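[1] from the sequence below, what's the structure:
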Amino acid sequence: MSDLNKLGLAEARDALRKGDTTSVELTEACLKAIDAADALNAFVHKTPEIAMERAKAADERIKAGEAPSMCGLPIGIKDLFCTKGVPSQAASKILEGFKPEYESTVSQKLADAGSVMLGKLNMDEFAMGSSNETSVYGDAVSPWRRGNDDAQLTPGGSSGGSASAVAADLCLAATGTDTGGSIRQPAAFTGTVGIKPTYGRCSRWGIVAFASSLDQAGPMTKSVRDAAIMLEAMCGHDPKDSTSAELAVPDFEAMLTGDIRGKKIGIPKEYRMDGMPGEIGKLWSDGAEMLKAAGAEIVDISLTHTKYALPAYYVIAPAEASSNLARYDGVRYGRRAKLEAGDGITEMYEKTRAEGFGHEVQRRVMVGTYVLSAGFYDAYYNRARKVRTLIKKDFEDVFAAGVDAILTPATPSAAFGLGEMTEADPVQMYLNDVFTVTVNLAGLPGIAVPAGLDKQGLPLGLQLIGKPWEEGDLLNTAYALENAAGFVAKPQQWW
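    Model (predicted):
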């Protein structure tokens, strides 16, 4: 078989079971593609030795006839996941040289399922960003181009390396994390599928924390079926994470019937934003028509507190980040600044953190520290938490009224060029999360599905939001949407 790296998880799994190929051959094809794609800057720590060792072990398991779904499938791991003996820097200078002595629960589950780790993927520093431009490794680059324009585009963020690698067929799938849209926005920008499961469905243990009440891991894949296969391997109760849910993990792939007759799909009026490009509006209404044609009932709904979601998110997330990032002080691990004679512990903290954190991380730590400080705690942080409760209740009311899923755009635009959103106005960048942050604030599952191209030939995605713990049902609705949209476009190779 040629072009093995272009296969999805389901196709590759079936080829492995039939004996049409081996995990070693699949892995070699991906490693070759990775080495030829340095221009994308997607893989930042390559692990070919680990990959080949795991591929050989997977082939043995498959021969013995006791292989789970992910066995032998080569994937990339976002640099936010701690991987034993492999640099795990969260794309930050402050974690330079850090090689954990342990494995994150999610990457361990994937390894136990027989998957093959090809290496670590680029991302925004500490997952703070929407364009993968805050990374210590430099920008990740999208494999997509606008028409005949050579301008480099963002693959989205913070899971930009994951999105770029999956879209460019450097790996069959990748892990991502989503705190305010960091799986769904890059998936929409690159024509791939990304699902953020319900908060608590995947363990957060061993994943470098950004905002602990919002962070969730999830898969980034080439199709909805692949997302179902990989999500099942990643989920499950973990006693090491107090927020991990003690719930059985269903067979998500078995739930993909494509039958959504009688399902109620809500269209929230508050997501019709001023200045939203016509192409996004048209894609949204086309998506609703596709679901209607598949037998679903389309209903208008109201999520009244949506307009407060971004401000609430940008109080809560930085507050939790400032608390989580206090541990990076140069004392126990990672980078320590060079000190001069007479410098004490305070100077060590100050110099280490000033050198180690990039501008965006510094900005969010300062905002977070401010909103948690005496005199401002009630005015900002507590008020944002109350707004979060109201946003969650909006969704609960809609689902209680019989709505099964909610359809929205995934992003307010197609991918933009690297450097086009200036650091002078960070709020412009934050607006990229406008359709996605509500899902994190409410702890719900959300999935981005590629649904069309804009006039410049760039992918556009739609988002489906589901009921808590109903990922199987959500994936099935997404499967129906994917089948109706028939998105098959791939970027033309220029790298």
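[2] CA atoms for contacts and neighbours, from now on please.
    Fine.
[3] please name the nearest non-neighbouring residue to Lys56.
    Val24 (6.1 Å; Cα to Cα, 6 or more residues apart in numbering).
[4] swap in Leu9?
    Asp226 is the one closest to Leu9 (Cα to Cα, 6+ apart), at 5.4 Å.
[5] correct me if wrong: the one you found contacts Glu11.
    No: using Cα atoms under 8 Å, Asp226 is not in contact with Glu11, being 9.0 Å away.
[6] who's in contact with the residue nearest in space to the middle of the chain?
    Central residue of the chain (Cα atoms, centre = their mean): Ile183, 2.1 Å from the mean position. The contact partners of Ile183, by Cα atoms under 8 Å, 6 or more residues apart in numbering, come to 157-159, 176-177, 194-196, 218-220.
[7] of all those residues, which comes closest to Gly356?
    Taking Cα to Cα as the measure, Gly356 lies nearest Ser158 of the contacts of Ile183, at 18.5 Å.
[8] contact partners for that closest one?
    For Ser158, counting by Cα under 8 Å, 6+ apart, the contacting residues are 123-125, 127-132, 177-178, 182-183, 186.
[9] same thing with Ala29?
    3-5.
[10] do Asp241 as well
    Taking Cα under 8 Å, 6+ apart, we find Asp241 in contact with 203-205.
[11] so which of the residues you listed is the closest to Val437?
    Of all the contacts of Asp241, the one with the least separation from Val437 (Cα to Cα) is Arg204, at 18.5 Å.
[12] roughly how far apart are that closest one and Gly375?
    32 Å (Cα to Cα, to the nearest Å).
[13] neighbour count for those two, which is higher?
    Neighbour count, other Cα atoms under 10 Å: between Arg204 and Gly375, Arg204 has more, with 25 against 10.
[14] next, that one: secondary structure please.
    Secondary structure, DSSP: H, G, I helix; E, B strand; the rest coil: Arg204 is coil.
[15] from Leu214, how far off is the residue nearest to Ile94 when sequence neighbours are not counted?
    Setting aside the residues directly before and after it, Ile94 is nearest to Gly356 in space (Cα to Cα, 6+ apart), at 4.0 Å. According to Cα to Cα, Gly356 stands 24 Å off from Leu214.
[16] equivalent analysis for Ala165, please.
    The gap separating Ala165 from Leu214 is 25 Å, by Cα to Cα.
[17] one more to put side by side:
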Amino acid sequence: MTNLTELGVKEIRDGVAGGDFTAKEVAEAFNAAVAAAADLNAFIVTTPDHAIAAAEKTDAARAAGETLGKMAGVPIGMKDLFATHGVQTTAASHILEGFKPQYESTVSQNLWDAGAGMLGKLNLDQFAMGSSNETSYFGNVNSPWRKEGSNAAMSPGGSSGGSSSAVSARIAPAATGTDTGGSIRQPAAFTGICGIKPTYGRCSRWGVVAFASSLDQAGPMARSVEDCAIMLEAMAGFDPKDSTSLQMDVPDWEAGLSADLKGKKVGIPREYRMDGTDEEILKSWEQGKEWLRDAGAEIVDISLPHTKYALPAYYIIAPAEASSNLARYDGVRYGLRDLPEGAGLQDMYAATREEGFGDEVKRRVLIGTYVLSAGFYDAYYNQAQKVRALVARDFENAWAECDVILAPTTPTASFPLGSLSEDPLTMYLNDVFAVPASLAGLPAMSVPAMTNSDGLPLGLQLVGKPFDEQGVLNAGLAIEQRAGFTAQPEKWW
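    Here you go, the predicted structure:
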């Protein structure tokens, strides 16, 4: 039999539907792969029983001649930011350790309804705050990739590092991620997989632990553009429980996939040629232009003049929203409670947060509280919101000249774990190409392009018009077909 863990979402779904193998055989193969890959530290909790139960349900439905769902027979990893009924949900933080929700997030429920099963809850940067997966209370996630000639542990990106590591290492065919300022795209680029952040509002935020509510958006991470299209269809949809949910039909993105870009214009933002960007990243960008030209697209230069202000605006807005969202973790109703002897209510709040939150979370809460304080609200938060509006307007103006934008996903390839942890500003710069699309709420995708001289993957980013996930996926497919990226990490775990 084929090595089932080498198969992606479409191959598994179609193979199960066609009777080539059973969903239970697939679940057992991936459960075994997850159990054997503990050194990656990609999972916080494994749920082999959930994967088997969903598989048996799919096999029974097929035997009964019932119509199977879009993700039938596909076991996936669930980022531990999505509430899962009866299964620990921690956001990788000590403050939520042991918390088992009595409800299911809308996105995860949509996936189960489509026939997917759960392999377990994936590790991440604590409360999705980080770009390297080093801020989790449950330990760093290791990338399955290594530099050629080195055994140094590499970053899988963040915050969805458990997701990217699991998919890249072939211990999950796909995984959910969330993207606030690049947390799907950057880890996808670091590990040689695909990941798409849809238009803000496409996927419900209900039941997803909040970081920055006006930015957070769920999306799929998988090994191919087509697999991302299939999974995004299953995840997306209107949800009355989320006030920002888009009341729009979900298109059939899988059926609409086409790598023919004749008549399309691809914009190249001149402001994205930034100092400090790795030369090999710039080379991959040039190659990406040639691939899209070969697919029939016209390459045009565009300007996004407020790009240089996007990152500082993001690091005001996101922490401000985080400081508000994380105020609910106080030790009163759920999660950790640290109550020193003789302590009053304020002492309990302080002790619980001191014990429960990691350093990066505390840093961002402090920044957010500062920029929202009486003397600085206008100087920082209001100014950042104005900049956000200007960044969004830049994109609106660009759509008059192009249909999709091509840019690097990250300024560098993956870096060794620990190499940037003492330098938060350099770490934040990892998101410099990803943040503008997040601020504007646009669909954006990372697709693997090539490996660099160290043998590490490099990704290219595509940004589309609001609601035009199809355009982004199609341009991604054009790159994927021409790049022919087949590199895999050498197994060391």
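[18] secondary structure and distance to Asp79 of the first structure for the contacts of Ser158 of the first structure - can I get that in CSV?
    Conversion of the contacts of Ser158 of the first structure to CSV gives the following (DSSP: H, G, I helix; E, B strand; the rest coil; distance: Cα to Cα, whole Å):
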residue, secondary structure, distance to Asp79 of the first structure
Met123, coil, 7
Asp124, coil, 10
Glu125, helix, 10
Ala127, helix, 9
Met128, coil, 13
Gly129, coil, 14
Ser130, coil, 16
Ser131, coil, 16
Asn132, coil, 12
Thr177, strand, 10
Asp178, strand, 13
Ser182, coil, 13
Ile183, coil, 14
Pro186, helix, 16
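[19] highest neighbour count among these?
    Neighbour max across those (other Cα under 10 Å) = Met123, 41 neighbours.
[20] quick check: it touching Ser159?
    Yes: between Met123 of the first structure and Ser159 there is a contact under Cα under 8 Å: 5.1 Å.
[21] give me the mean deviation of the helix or strand containing Arg363 of the second structure from the first structure.
    Applying DSSP states H and E as the criterion places Arg363 of the second structure in helix 359-371. Compared with the first structure after fitting, helix 359-371 of the second structure deviates on average by 0.2 Å (mean Cα distance after the TM-score superposition for the first structure).
[22] could you point out which element follows that helix?
    Assigned by DSSP H and E, the successor of helix 359-371 of the second structure is helix 383-398.
[23] and the angle for the following helix or strand past that following helix with helix 383-398?
    The helix or strand immediately downstream of helix 383-398 of the second structure is strand 404-408, counting by DSSP H and E. For strand 404-408 of the second structure against helix 383-398, the angle by axes from the mean of the first three to the mean of the last three Cα atoms, to 10 degrees is 120 degrees.
[24] beyond strand 404-408 of the second structure, next helix or strand please.
    helix 424-428.
[25] buried stuff in that following helix?
    For helix 424-428 of the second structure, the neighbour count (16 or more other Cα atoms under 10 Å) marks Tyr428 as buried.
[26] residue range for that helix in the first structure?
    Residues 426-430 of the first structure are matched to helix 424-428 of the second structure when aligned by TM-score structural alignment.
[27] average gap between that stretch and the second structure?
    By mean Cα distance after the TM-score superposition for the first structure, the fitted stretch 426-430 of the first structure averages 0.5 Å away from its aligned residues in the second structure.
[28] quick one: that stretch to chain centroid distance?
    19 Å (Cα atoms, centre = their mean, to the nearest Å).
[29] if we can go back for a sec, surely the residue nearest to Lys56 of the first structure is in contact with Glu49?
    No: counting by Cα under 8 Å, Val24 of the first structure stays clear of Glu49, with 11.6 Å between them.
[30] ok, these two, which is more surrounded?
    Val24 (22 against 12).
[31] residues touching the more buried one, list them.
    So, once contact is read as Cα under 8 Å, 6+ apart, Val24 of the first structure ends up touching 52, 55-56, 59, 72.
[32] ok, and the most crowded of these?
    Gly72 (34 neighbours).
[33] now that residue: how far from Gly119 of the first structure?
    For Gly72 of the first structure relative to Gly119 of the first structure (Cα to Cα), the value is 15 Å.
[34] could you do Trp495 of the first structure as well?
    In terms of Cα to Cα, Trp495 of the first structure sits 19 Å off from Gly119 of the first structure.
[35] more neighbours: which of those two?
    A direct count of neighbours by other Cα under 10 Å for Trp495 of the first structure and Gly119 places Gly119 higher, at 27 against 10.
[36] so who does the more buried one touch?
    Counted by Cα under 8 Å, 6+ apart, Gly119 of the first structure has contacts 43-48, 51, 76-77.
[37] run a quick neighbour tally on the closest residue to Pro100 of the first structure other than its chain neighbours.
    Nearest non-adjacent residue to Pro100 of the first structure, counting by Cα to Cα, 6+ apart: Lys84, 5.1 Å away. Using other Cα under 10 Å, Lys84 of the first structure has 15 neighbouring residues.
[38] also Leu247 of the first structure?
    Residues near Leu247 of the first structure, counting by other Cα under 10 Å, number 12.
[39] ok, Asn148 of the first structure next?
    8.
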